[in-house]
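Undergrad: Here is my input; please provide its structure:
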Amino acid sequence: MGNKTGEQPDLIVVLGPTASGKSALGITLAQRFAGEIVSADSRQVYRGLDIGTAKVTPVEQALIPHHLLDIVEPLEIYGVAQFQQDAVAAIDMIIQGGRLPLLVGGSYHYIQTVINHFDIPAVPPQLELRARLEALPLPQLLAQLEELDPQSMKTIDQQNPRRVIRALEVCLVTGQPFSQQRGISHPLYRCLLLGIQWPRPFLYQRIDSRIDERMQAGLVEEVQTLLERGISHERLDALGLEYRFVSRWLRGEYPSEAEMVQRLKYASHDFTRRQLSWFRREPRIVWLDGEVDLVAHATQAVQNFLQPTPTHP
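TA: Model (predicted):
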């Protein structure tokens, strides 16, 4: 993989905002460089969350081996600590098989735990405490986190109740701020981070088109199936914007499907802005223009990265 014996193994990371084309680029690069893909998506780990998460299709999965898709049920709690453990195990297995691992996704917090090898607080889910926190409105949760751990408030996704509740959970169980318990160990891999960027208006058009496609593909029916399987509306709220908005529409919170879809699009634009702000904090990302020879530029970047380091006599 371009390394000398004893050096860190190579890892290619393909990231970017919603609807930027990460999955397609990851598959193309994996085909060109004898690779396998590890999904870095906090929702694609769940079985039955296919349309709403834009999970790669069975046909796409047949092209290249994919790891960490469909590994838990939606009722289960699957957090970042478990993801880190599973992702490192999958990456190491791919390396041992002589293949190139590609970590592909848009869940930046999940990606960080792998590329930076964070030490994550080993606090198992506290179901009773979590249930009490989930019953509180988000502004109250944020106020509590601001009091207990103001540093986390600067970096956490304040629109994501699941992230806020987890940070509070760790604070309350350990008696220490969550932000002070997450250290960085020695990185396990030599990483190339490739980010896909588009002009903002065009990216919003891509997001809107994808939402329309998901609705036509049966997103509402997917949510109804999840409800029939015993997934509560409260749990759907925590599984991402698509499930949250469709669930609330089914509960009568919006006067029409059209208004629900429009509100979902606006919320997705807002989420994308937050994604981009997170990504901009990472100086190692090599940004690729989605409009100009994306595959060619990505291929060249990977080739340059994988070239063996010249040895000097």
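Undergrad: From now on I want contacts and neighbour counts done on CA atoms only, so please keep to that.
TA: OK.
Undergrad: after the top strand by length along the chain, next one along is what?
TA: As assigned by DSSP state E, the longest strand anywhere in the chain is strand 190-197. Following strand 190-197 in sequence order, the next helix or strand is helix 200-217 (DSSP states H and E).
Undergrad: now that following helix against strand 190-197, angle please.
TA: 90 degrees (axes from the mean of the first three to the mean of the last three CA atoms, to 10 degrees).
Undergrad: what's the offset of the very next helix or strand once past helix 200-217 from the middle of its chain?
TA: On the C-terminal side of helix 200-217, the nearest following helix or strand under DSSP H and E is helix 219-228. Here helix 219-228 is found 22 Å from its chain centre; the criterion is CA atoms, centre = their mean, to the nearest Å.
Undergrad: residue contacts, residue 121?
TA: 81, 170, 178, 181-182 (CA atoms under 8 Å, 6 or more residues apart in numbering).
Undergrad: I'd like the distance between it and residue 155.
TA: Using CA to CA, to the nearest Å, we find residue 121 at a distance of 17 Å from residue 155.
Undergrad: Show me which residues of the longest strand of the chain are buried.
TA: Counting neighbours by 16 or more other CA atoms under 10 Å, one finds that the buried residues in strand 190-197 are 191-197.
Undergrad: could I get these as JSON lines with distance to residue 95?
TA: JSON lines is the format used below for the buried residues of strand 190-197 (distance: CA to CA, whole Å):
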{"residue": "191", "distance to residue 95": "13"}
{"residue": "192", "distance to residue 95": "15"}
{"residue": "193", "distance to residue 95": "18"}
{"residue": "194", "distance to residue 95": "20"}
{"residue": "195", "distance to residue 95": "23"}
{"residue": "196", "distance to residue 95": "25"}
{"residue": "197", "distance to residue 95": "29"}
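Undergrad: Identify the residues contacting the spatially closest residue to residue 149 that is not a sequence neighbour.
TA: Of all residues beyond its chain neighbours, the one nearest residue 149 is residue 177 (5.1 Å), with distances taken as CA to CA, 6 or more residues apart in numbering. By CA under 8 Å, 6+ apart, the contact list for residue 177 reads 148-149, 170-171.
Undergrad: Let's compare: structure for the following, please.
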Amino acid sequence: MSAQPPVVAVVGPTGTGKSALGVELARALGGEVVNADAMQLYRGMDIGTAKIPPAERHGVAHHLLDVLDVTEEASVADFQRAARATIAGIRARGAVPVLVGGSGLYVRAALDVLELPGTDPRVRARLEQELAERGPGPLRERLRQVDPDSAARIRDDRRVVRALEVWELTGRPFTAFMPRREHLEPTVQIGLDTERTVLHDRLAARVEAMVAAGLEDEVRRLAARGLREGRTASRALGYGQFLDVVDGRASTAEAAGATVVATRQFARRQRTWFRADPRVRWLDPAEPGLLERALRLVADGPER
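TA: As a prediction, the model looks like this:
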């Protein structure tokens, strides 16, 4: 193991207790937490994103929380620059970076050798206008001609726009920028996951607690600040569903039920993403001694 401690990352499906373990690890290791949850970047999105309250951070410095307004679009490239600069700053202070979050591509952007293509608002706007006026068919056909591998993989219309934007800007296929499983520096990735029915029960209980804590009122406040216009923020779990309550299209009970379903689906996608990475070492948070087991993994160091 190198003299310098590895970066520690806590990843996995939502609702498994990543934020709490991140704080405990940071306290034990002399570390600082770096957020890698795309929706926790947003100011005011606290209840619905399960953002850890200041009182529960126990004095541990947290970075990259509350850095965007809900009208701003989150960018993986911007996050990569900010996360890497933050990790370097933590290192310079002699502390251990503890990256915590379940946004898979954001985690990879922070930790892995990954080149991210730039963006051009004018190109993006032109492609989006074409999508709105002509539908996805012509764009998909164009993508099949210039980048057949991406065309075969991509299902979402917005990602078709992004793939064409990348082609226009770089002349390279979108797939050329897919990340390799190669850490930028020594890293220990700890994954939290538990049995599916247990996680489903935890997620249902968490949504119920969010509703009781005032999720609807939070959404109302954010709607007045432009949540509906936010391309990224408005898609956050719970926020779109409770905008329907604010707009009179759904009851609170209906929105809560829809949020539970969407959250379970999201957790399944997160599990698939992180389970595909053989570098992640898995722990069940339902078993006793979670912190001690996690510290043993950190002490073992990165896999060789």
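Undergrad: Report the TM-score for the pair.
TA: The TM-score (TM-score structural alignment, normalised by the length of the second structure) is 0.86; 300 aligned residues with a CA RMSD of 3.0 Å.
Undergrad: quick one on the thing from earlier: now the second structure: which of the contacts of residue 177 of the first structure match?
TA: Among the contacts of residue 177 of the first structure, the ones whose aligned partners also touch in the second structure (both residues aligned by TM-score structural alignment, their matches' CA atoms under 8 Å) are 148-149, 170-171.
Undergrad: Helices of the second structure, start to end?
TA: Here the second structure has its helices, by DSSP state H, at 18-29, 76-92, 104-111, 121-134, 136-146, 148-153, 157-170, 196-213, 215-224, 239-246, 252-275, 290-300.
Undergrad: quick one: which of the contacts of residue 121 of the first structure is nearest to residue 258 of the first structure?
TA: Using CA to CA, residue 81 comes nearest to residue 258 of the first structure of the contacts of residue 121 of the first structure, at 38.1 Å.
Undergrad: Quick check: the gap between that closest one and residue 41 of the first structure.
TA: 14 Å.
Undergrad: higher neighbour count, these two?
TA: residue 41 (22 against 18; other CA atoms under 10 Å).
Undergrad: The second structure: which residue goes with the more buried one?
TA: Counting by TM-score structural alignment, residue 41 of the first structure corresponds to residue 37 in the second structure.
Undergrad: Give me the distance between that match and residue 74 of the second structure.
TA: From residue 37 of the second structure over to residue 74 of the second structure the distance is 11 Å, taken as CA to CA.
Undergrad: Same question for residue 88 of the second structure.
TA: Look at residue 88 of the second structure and residue 74 of the second structure: by CA to CA, they are 22 Å apart.
Undergrad: out of these two, which sits in the more crowded spot?
TA: Neighbour totals were compared for residue 88 of the second structure and residue 74, and residue 74 leads with 19 against 14 (other CA under 10 Å).
Undergrad: Give me the aligned partner of that one over in the first structure.
TA: That one, residue 74 of the second structure, aligns with residue 78 by TM-score structural alignment.
Undergrad: and what of residue 52 of the second structure?
TA: Alignment note (TM-score structural alignment): residue 52 of the second structure maps to residue 56 of the first structure.
Undergrad: Near that match, how many other residues are there?
TA: Neighbour count of residue 56 of the first structure, defined by other CA under 10 Å: 18.
Undergrad: With residue 241 of the first structure instead?
TA: Neighbour count of residue 241 of the first structure, defined by other CA under 10 Å: 19.
Undergrad: Would you agree it is in contact with residue 267?
TA: Yes: judged on CA atoms under 8 Å, residue 241 of the first structure makes contact with residue 267 at a distance of 7.5 Å.
Undergrad: if I look at the two, which residues touch both of them?
TA: The overlap between the contact sets of residue 241 of the first structure and residue 267 (CA under 8 Å, 6+ apart) is empty.
Undergrad: Please list all residues in contact with residue 90 of the second structure.
TA: Residue 90 of the second structure makes contact with 31-32, 96-97 under the criterion CA under 8 Å, 6+ apart.
Undergrad: Can you tell me which of those lies closest to residue 218 of the second structure?
TA: For the contacts of residue 90 of the second structure, the nearest to residue 218 of the second structure is residue 32 (27.9 Å; CA to CA).
Undergrad: Residue 276 of the first structure: neighbour count?
TA: Counted with other CA under 10 Å, the neighbours of residue 276 of the first structure add up to 15.
Undergrad: could you measure it against residue 266 of the first structure, distance?
TA: Taken as CA to CA, the span from residue 276 of the first structure to residue 266 of the first structure is 16 Å.
Undergrad: again with residue 294 of the first structure
TA: 27 Å.
Undergrad: Then residue 100 of the first structure?
TA: 37 Å.
Undergrad: Compare neighbour counts for those two and give me the winner.
TA: Using other CA under 10 Å as the criterion, residue 100 of the first structure and residue 266 rank with residue 100 on top: 22 against 14.
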